[in-house]
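S.K.: I would like to see how this sequence folds:
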Amino acid sequence: MDFIGQDLSGSSFERVKLGGATFRAVSMQDTVFRGVWMNRVVMRGVEMADVDIHGEIGKLTVNGVDIGPYVEAELNRRHPERAKMRPTDPDGFREAWATLERLWDGTVARARGLDPELLHESVDGEWSFIETLRHLVFATDAWIRRVIQGDLAPWHPLDLPWDEMRDTPGIPRDRAARPSLDEVLELRHDRMAGVRALLAGITEEQLASDTVPVADTGGWPEAQAYPLGEVVLGIINEEWEHRLYAERDLDALVKRAGS
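M.R.: Below you'll find the model as predicted:
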């Protein structure tokens, strides 16, 4: 299907496949991309100014220069603990998790200094602080309790999947819920303690093994074997990235409260 000489300004594209599409002489000014896969995208003759990109960036070549290593080096400089978030052995996994728990303690302490109502407010269309914590409960339930520990239905009513995930029977998604910080932290402490206990006795052999597929009940993640080490790495990455998002948004909320 071709769109030539048409004005699609303000259009919304959700769960649309654009793989292999060609954009030529197209204005994308003020366009927002969320949850988008852009692997192997080629851009030529592009004008880019005031562009904000945040996500997992591998090889990214700009005007012939691979900027990926520069981005990695700068992120590690800004966040010295970041290098610990790619562990390769059991002690490294345990250290990474202990570091995350310590950092989250500081972030939660910041949040407690704000009006509790602000913790339900979105910043630039992102999840609120409370919703971020609810999503991390969901991530732990999905990957640790379901995939690794074999619980077919580990969900709590406050679990919050990512926005682009299709509604799945049995998995809650109550965006209208407004639990208190303490209510969500009770869940968080329980889930984080579960990960800590898992890592306390984990071995190199276990990290190198695959998980045992849960029964195929149509839930999520799909009932298949996953590399156990990669599953735990995924949770570590979720915790690390979402804490940075939370800190960024807390900065905005502090300014909002003071204005």
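S.K.: from here on, contacts and neighbour counts on C-alpha atoms
M.R.: Noted.
S.K.: For Asn76, give me its contacts.
M.R.: Applying Cα atoms under 8 Å, 6 or more residues apart in numbering, we find Asn76 in contact with 82-83.
S.K.: helix, strand or coil for it?
M.R.: helix (DSSP: H, G, I helix; E, B strand; the rest coil).
S.K.: Could you measure from it over to Asn237?
M.R.: 14 Å (Cα to Cα, to the nearest Å).
S.K.: Next: Val46.
M.R.: To Asn237, Val46 is 32 Å away according to Cα to Cα.
S.K.: if you count what's nearby, which of the two comes out ahead?
M.R.: Asn237 (16 against 7; other Cα atoms under 10 Å).
S.K.: For that one, give me its contacts.
M.R.: So Asn237 contacts Met85 (Cα under 8 Å, 6+ apart).
S.K.: Kindly confirm my reading that it is in a helix.
M.R.: Yes: under three-state DSSP, Asn237 sits within a helix.
S.K.: As a check, name the ranges of all helices in the stretch 51-200 of the chain.
M.R.: Assigned by DSSP state H, counting those that start in this stretch, the stretch 51-200 of the chain shows helices spanning 68-78, 90-112, 129-140, 181-200.
S.K.: Make JSON lines out of those helices and add distance to Trp37.
M.R.: Listed next are these as JSON lines, based on distance: least, Cα to Cα, whole Å:
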{"stretch": "helix 68-78", "distance to Trp37": "17"}
{"stretch": "helix 90-112", "distance to Trp37": "27"}
{"stretch": "helix 129-140", "distance to Trp37": "20"}
{"stretch": "helix 181-200", "distance to Trp37": "29"}
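S.K.: let's see this one next to it:
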Amino acid sequence: MAAQYDNTDEFRGASFTSATFAAATFRDCDMRRIKIVDSLLVDVNMSGDVRNFLVNDVDVTPFVEAELDRRHPERTQLRAMRTADDFRAMWDTIERLWSGTVARAERLPEAARHERVDDEWSFVETLRHLVFATDAWASRTILDEPMPFHRLGLTHTGYPPTDAAALGIDLDARPSYAAVTEARAGRMALVRGIVDGLTDTELARRCTRAPAPGYPEEPRSVGDCLRVVMEEECEHRRYMVRDLAILEAR
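M.R.: Here you go, the predicted model:
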């Protein structure tokens, strides 16, 4: 069995020479300032927050960002948000895009909606995570509710399971698609209510709660929190479009 290293800083500052990482998986890892020299990088698949990424001394980040914007023009709209009207228009776009994506998923068998592709979150798990993201960044921060978390929400990978349990979240739950979509519909309606009543003044209002216990205590405006919700919506839909294509091909 291949070795597994979880929650370790054992390799900080390490040097690897003539080592093989063939077929290795790095998930939720801090890989800043890594230098790879004279190595074989063939059939490599990488995703994450990519900046200043040099390949053979060429920064490929602008090429990657431009191609993602071409494939998903909502990313450009997201970055351009400034006013309350911009946020409302962005949520209109998100609702429209997810409506089409959900329709695609619902043409698949129920089992496929629970199926992981390359060990990434399934469609159902992704919806569960967006429930949590809305609870954290809209209900708790913007609406100032201390414990708004739905039992079927799904925290991000690095969030401690004991902390999730303290929020009333059941990470081991295996809910039906119908149960998850019911929770998801309520959260989308909640954001719709927020953006419908949004003003430019409200965008600047400071929120007093962190999104969940363990998050940094730092100033966050309503606009900042809504932007996180919408970024989560756009990025996770992008992943789902990718994985649905594979599930449909099967």
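S.K.: Would you pull the TM-score for this pair?
M.R.: The pair, once superposed, lands on a TM-score of 0.89 when counted by TM-score structural alignment, normalised by the length of the second structure; 246 aligned residues with a Cα RMSD of 2.2 Å.
S.K.: picking that back up, just the helices of the stretch 51-200 of the first structure: most buried one?
M.R.: Burial of these is given as mean neighbour count (mean count of other Cα atoms under 10 Å); helix 129-140 ranks first at a mean of 24.
S.K.: give me the stretch of the second structure that that one matches.
M.R.: Mapped onto the second structure using TM-score structural alignment, helix 129-140 of the first structure covers residues 123-134.
S.K.: how close does that stretch sit to the first structure?
M.R.: With mean Cα distance after the TM-score superposition for the first structure, stretch 123-134 of the second structure departs from the first structure by a mean of 0.7 Å once superposed.
S.K.: For that stretch, give me every contacting residue.
M.R.: Under Cα under 8 Å, 6+ apart, the answer for stretch 123-134 of the second structure is 105, 113-116, 149-150, 152-156, 177, 180-181, 183-184, 187, 191, 229, 232-233, 236, 240.
S.K.: Figure out which of the helices of the stretch 51-200 of the first structure is closest to Leu60 of the first structure.
M.R.: helix 68-78 (5.6 Å; Cα to Cα).
S.K.: ok, average deviation of the closest one from the second structure?
M.R.: Helix 68-78 of the first structure sits 1.1 Å off on average (mean Cα distance after the TM-score superposition for the first structure).
S.K.: what does that helix correspond to over in the second structure?
M.R.: Counting by TM-score structural alignment, helix 68-78 of the first structure lines up with residues 61-71 of the second structure.
S.K.: thinking again about what came up before, for Thr211 of the first structure, find the nearest of the helices of the stretch 51-200 of the first structure.
M.R.: Using Cα to Cα, the nearest of the helices of the stretch 51-200 of the first structure to Thr211 of the first structure is helix 181-200, at 13.4 Å.
S.K.: What range does that closest one cover in the second structure?
M.R.: The aligned range for helix 181-200 of the first structure in the second structure is 177-196, by TM-score structural alignment.
S.K.: and that stretch, how far from the chain's centre?
M.R.: Centroid separation for stretch 177-196 of the second structure versus its chain: 17 Å, with Cα atoms, centre = their mean, to the nearest Å.
S.K.: same question, stretch 116-132 of the second structure
M.R.: Offset of stretch 116-132 of the second structure from its chain centre (Cα atoms, centre = their mean): 9 Å.
S.K.: And that stretch, end to end?
M.R.: 19 Å.
S.K.: all strands of the second structure, in order?
M.R.: 54-55, 58-59, 206-207, 220-221 (DSSP state E).
S.K.: Dump these into CSV; add distance to Phe132 of the second structure as well.
M.R.: As requested, those are arranged in CSV below (distance: least, Cα to Cα, whole Å):
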stretch, distance to Phe132 of the second structure
strand 54-55, 35
strand 58-59, 35
strand 206-207, 18
strand 220-221, 18
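S.K.: Quick one: closest of the ones you listed to Glu120 of the second structure.
M.R.: strand 54-55 (25.7 Å).
S.K.: mean deviation of that closest one from the first structure?
M.R.: Mean for strand 54-55 of the second structure is 1.4 Å (mean Cα distance after the TM-score superposition for the first structure).
S.K.: hmm, back to that, quick one: contacts of the match of helix 181-200 of the first structure?
M.R.: Against stretch 177-196 of the second structure from outside (Cα under 8 Å, 6+ apart): 84, 87-88, 91, 110, 113-114, 124, 127-128, 130-131, 134-135, 138, 150, 152.
S.K.: ok, average deviation of it from the first structure?
M.R.: So stretch 177-196 of the second structure averages 1.5 Å relative to the first structure (mean Cα distance after the TM-score superposition for the first structure).
S.K.: Asp49 of the second structure - how many residues pack around it?
M.R.: Counted with other Cα under 10 Å, Asp49 of the second structure comes out at 5.
S.K.: That one pairs with which position in the first structure?
M.R.: Match for Asp49 of the second structure (TM-score structural alignment): Glu56.
S.K.: measure that match to Trp240 of the first structure for me?
M.R.: 13 Å.
S.K.: Report the contact partners of the counterpart of Gly223 of the second structure in the first structure.
M.R.: In the first structure, the residue equivalent to Gly223 of the second structure is Gly229, according to TM-score structural alignment. Gly229 of the first structure makes contact with 206-209 under the criterion Cα under 8 Å, 6+ apart.
S.K.: Out of those residues, who's the most crowded?
M.R.: Leu207 (20 neighbours).
S.K.: any idea how far the closest residue to it other than its chain neighbours is from Ile148 of the first structure?
M.R.: Of all residues not flanking Leu207 of the first structure in the chain, Gly229 sits nearest, at 4.4 Å (Cα to Cα, 6 or more residues apart in numbering). Counting by Cα to Cα, the gap from Gly229 of the first structure to Ile148 of the first structure is 10 Å.
S.K.: Ala246 of the first structure too?
M.R.: Separation of Ala246 of the first structure from Ile148 of the first structure (Cα to Cα): 27 Å.
S.K.: what does Gly45 of the first structure give?
M.R.: In this view, Gly45 of the first structure and Ile148 of the first structure are 47 Å apart by Cα to Cα.
S.K.: Would you mind finding the match for Arg102 of the first structure in the second structure?
M.R.: Match for Arg102 of the first structure (TM-score structural alignment): Arg96.
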